[in-house]
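Q: Any chance you could fold what I've pasted below:
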Amino acid sequence: MNHSWVEINLGQLRKNIRSIRSAVNPGPEIIFVVKADAYGHGLLPIAQAASEESVRWFTVAYLDSAIALREILPEAHLLVMGYIDPQQIDLLFENRILPIITDLEHGLALASEARSRRKVLDVHLKIDTGMGRLGVQWDDVAGAMEKLNSAGGLNVTGVCSHFAKVEPNAPVDATLQAERFKVAMECVPPTAFKHLSSSRAALYFPEWDFDGVRQGIDLYGYGAADPAGRFLTSPILEWKTRVVQVKSVPPGFPVGYYGTHTTEYPTQIATVAVGYADGYNRSLSNRGDVLIGGRRCAVVGRVSMNWITVDVGPDANVKVGDVVTLIGRQGEEAIWASELSQICRTIPYEILTSINSSLKRKYIEQ
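A: As a prediction, the model looks like this:
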């Protein structure tokens, strides 16, 4: 009663994986992006379910996540897309984890640590083709590879880049990045595993699939609802809570901190167990909806730390303990993270990853 919870539909995740695989195969591997605790869905259960669907590649942002994955996925290819301190190289060898080289200095430092152990470390080379973040500049790859090869201690088994912008109706920027990536690929071993496409790129541009497509938000069910795309996916996460109080109030009744909402007619106000401490965005104050009994009900008053207040209407048969859906479906109505993100002027990624990780996750197969 005092806490919201999250339900993750692993059955829908499996359907999403199959939908993408049917579109991109034969050929490219699905590289499942499970950083940020699998976008707030729970790293280990999500990765385990994907592995059961024969997903063999996973990528994370930080080394500790990759180590946790290795414990349950002994045969998977695990790639860390963030910076790894060269002093942690023993963990890479022990856990068979692939780092990326973020720049020449980073690569030479990894090479030095590998040589000091008389070992050779498998790595992927990150190329900056226009994102402006991590990676060797695309037109510096030839020189960087020459110095890395001379240094020894490294085996460049893969090469990757990251799109800054993918617009299917105006692909000029993404096309430029793809062309730069192709030029840079000529400087790496021909056997290197090549991956460029993000979720959005894979949805519209099969020519950029290469050896693997990095799939993040699509697999969690967002960004792939366009019938013009190569595949369709559906959300796998629902966020629910319960009503903890219902009170009848007169017209002119102020609700919440500073009374930012005042009732216009006699109605019932339900207090619901969720707040910004749980990740329910404060921007939803007086703007969001929830689902109770299959009906949309408006969030009224400010979102507070642990509770929100909802106008359920004067005649609603709402009672303490009723389930409230914050994200998900009830009957014919649905509210998804994409809707909340528009209200909050953000993106579904932030809505999903902001859900407090301490909330209970329930994993279901449907």
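Q: C-alpha from now on. contacts and neighbour counts both.
A: OK.
Q: Distance from the helix or strand where residue 69 lies to the middle of the chain?
A: Assigned by DSSP states H and E, residue 69 belongs to helix 63-72. Centroid separation for helix 63-72 versus its chain: 17 Å, with C-alpha atoms, centre = their mean, to the nearest Å.
Q: Also this sequence, please, to line up against the first:
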Amino acid sequence: MSGRDVLKNCPLDRWAWVEIDLGALRANVRTFKALLEPRTKLMCAVKADAYGHGAVECAKAMYAAGANQFAVATVAEGVELRRAGISWPILVLCEPPLDAIDTLLAHDLMPSIYTSDFAFSLGERAVALGKVGRYHLAIDTGMTRIGVLPDDVVELRHLIDFHRGLECAGTFTHFATADVIGDWDFKQQSSRFSRAIAALEAAGLDHGLVHCDNTPGTVLHPELHNDMCRVGIGLYGLHPSATTEPRVALRPVMSVRARVTRAIYPAVGEGVGYGLTYRVPTPNIQIATVPIGYADGLARVLSNHMDVLVNGVRVRQVGRICMDQFMFAVDTSRRSLGSVKTVAPVECGDVVTILGTDGGQTISADEMARLRDTINYEVTCDFGMRLEKVYV
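A: The predicted model follows:
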């Protein structure tokens, strides 16, 4: 994308934004669809506002590229999709509070079920409203997060299946270590899940769509694709671990950009930011201000440790990252001063890339995650909190 095109994306009221490349998103969906047999459905996780990318716009693009169903984390997330006109099946990846049942039924959202109390309440209310409460049965095969235990699956289904207000649309589990090749715990989880499905079939109980593979599972364990795969982070062009990187090529979807709002030459010895943790070491050091801070997802722990891109060059962020702004330094004297880059002077309005590519340089979510001692999931989710999203 040219510099002129990038400037066209800048919001009028704040020089800071997130760019979402819908073409890359659609390409990633098609990449995962190509891994599946024609009969196997693709459920796309758009929880947490599509991992910070914008759930509504992403869901529409995903469906156009071949998605079959969607998964969210909360009832409110599902309602948002419905109110935006998205009519395709939506699974809520938890068993919500009983007070949410009317909302579930009103918006045709499928909850995850693993207790009889919730199942009975859903069924009773569905009958009263002349509806059927469709759900997915969640099985806890070893992650110890949500779900009914494998040994209790058939008993729970026998207990609730008499209810004409309920319909099992799917049965699933979630793997804790699908990204670890040859992992014993993964093998145990998959074995427990297979036995639970076999027990349901032996009891003559309809399990609906069977699904267990997440993003790494979909890439590394095609033998477990079953009826549907639930893909999340990979759709956004990010790998869940190093083990999937050689297996599938993905295109990052998110870039984070801003424009310089101030560029000055402070006197030698002047400090920068709260606590004055950086001081200007020599003449000709330019300090530029950028209107993105930790309230926008740029973690304060990155202060004095991260780079940004300006005019295709890496430059060092200096001083403590503020709530709404940060600063970076450039040396315009053409001398080498360690971490401070010698570059042409920066001007007010210049584009700064915090995440993404500029020229031949790239700052990835993985790079930022390593500096933060976290994962790329958290990086993109954080940037999606406050910054305006521009779809390109």
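Q: that older thread, identify the residues contacting the helix holding residue 69 of the first structure?
A: For helix 63-72 of the first structure, the surrounding residues in contact (C-alpha atoms under 8 Å, 6 or more residues apart in numbering) are 35, 43-44, 47-48, 59-60, 76, 78-80, 84, 95, 97.
Q: on average, how far is it from the matching bit in the second structure?
A: The superposed helix 63-72 of the first structure is, by mean C-alpha distance after the TM-score superposition for the first structure, a mean 2.5 Å from where its aligned residues fall in the second structure.
Q: Next secondary structure after that helix?
A: Next along from helix 63-72 of the first structure, by DSSP H and E: strand 77-80.
Q: The second structure: matching residues for that following strand?
A: The alignment of strand 77-80 of the first structure onto the second structure (TM-score structural alignment) spans residues 89-92.
Q: spatially speaking, which residue is in the middle of the first structure?
A: Nearest residue to the geometric centre of the first structure (C-alpha atoms, centre = their mean): residue 39, 3.5 Å.
Q: what does that one align to in the second structure?
A: Using TM-score structural alignment, the partner of residue 39 of the first structure in the second structure is residue 51.
Q: so how far is residue 267 of the second structure from the nearest residue to that match once chain neighbours are set aside?
A: Leaving out its chain neighbours, the residue that sits closest to residue 51 of the second structure by C-alpha to C-alpha, 6 or more residues apart in numbering is residue 381, at 4.7 Å. Taking C-alpha to C-alpha, to the nearest Å as the measure, residue 381 of the second structure falls 38 Å from residue 267 of the second structure.
Q: Comparing the two, which residue is more hemmed in?
A: When residue 381 of the second structure and residue 267 are compared for neighbours, residue 381 comes out ahead with 18 against 15, by other C-alpha atoms under 10 Å.
Q: wait, doesn't that one sit right on residue 52?
A: Yes: Residue 381 of the second structure is in contact with residue 52 according to C-alpha atoms under 8 Å; the separation is 4.1 Å.
Q: what secondary structure does the equivalent of residue 119 of the second structure over in the first structure sit in?
A: Aligned by TM-score structural alignment, residue 119 of the second structure pairs with residue 107 of the first structure. Recorded secondary structure, residue 107 of the first structure: helix (DSSP: H, G, I helix; E, B strand; the rest coil).
Q: Distance of residue 107 of the first structure relative to residue 84 of the first structure?
A: 10 Å.
Q: Could you do residue 344 of the first structure as well?
A: Note on residue 344 of the first structure: its distance to residue 84 of the first structure, by C-alpha to C-alpha, is 34 Å.
Q: would residue 248 of the first structure count as being in a strand?
A: Yes: assessed by three-state DSSP, residue 248 of the first structure belongs to a strand.
Q: can you give me the end-to-end distance of stretch 219-235 of the second structure?
A: Counting by C-alpha to C-alpha, you get 12 Å between the two ends of stretch 219-235 of the second structure.
Q: So which bits of it are buried?
A: Judged by neighbour count using 16 or more other C-alpha atoms under 10 Å, the buried positions of stretch 219-235 of the second structure are 219-220, 224-235.
Q: what's the matching range in the first structure for that stretch?
A: Under the criterion TM-score structural alignment, stretch 219-235 of the second structure matches residues 203-219.
Q: swap in stretch 21-37 of the second structure?
A: Residues 9-25 of the first structure are matched to stretch 21-37 of the second structure when aligned by TM-score structural alignment.
Q: Quick check: buried residues in the matching stretch?
A: Buried residues in stretch 9-25 of the first structure, counted by 16+ other C-alpha under 10 Å: 9-10, 12-21, 24.
Q: Number of residues surrounding the closest residue to residue 216 of the first structure other than its chain neighbours?
A: The shortest distance from residue 216 of the first structure to any non-neighbouring residue, by C-alpha to C-alpha, 6+ apart, is to residue 33 (4.7 Å). Per other C-alpha under 10 Å, the neighbour tally for residue 33 of the first structure reads 27.
Q: if I pick residue 33 of the first structure, what's in contact with it?
A: By C-alpha under 8 Å, 6+ apart, residue 33 of the first structure lies in contact with 58, 59, 60, 214, 215, 216.
Q: Quick check: the gap between the fifth one and residue 145 of the first structure.
A: Spelled out, that is residue 215 of the first structure. 28 Å.
Q: Residue 349 of the second structure contacts residue 259, doesn't it?
A: Yes: here residue 349 of the second structure reaches residue 259: they are 5.0 Å apart, a contact under C-alpha under 8 Å.
Q: ok, these two, which is more surrounded?
A: The neighbour comparison of residue 349 of the second structure against residue 259 (other C-alpha under 10 Å) goes to residue 259, with 24 against 15.
Q: Report the spatially nearest residue to the more buried one, omitting neighbours in sequence.
A: Nearest residue to residue 259 of the second structure, sequence neighbours excluded (C-alpha to C-alpha, 6+ apart): residue 351, at 4.5 Å.
Q: Counterpart of the one you found over in the first structure?
A: Mapped onto the first structure by TM-score structural alignment, residue 351 of the second structure lines up with residue 323.
Q: what number of residues lie near its match?
A: 21.
Q: List the residues that contact the residue nearest to the centre of the first structure.
A: 217, 349, 352, 353.
Q: State the distance from residue 164 of the first structure to residue 131 of the first structure.
A: Applying C-alpha to C-alpha to residue 164 of the first structure and residue 131 of the first structure gives a distance of 5 Å.
Q: Sweet, I'm off.
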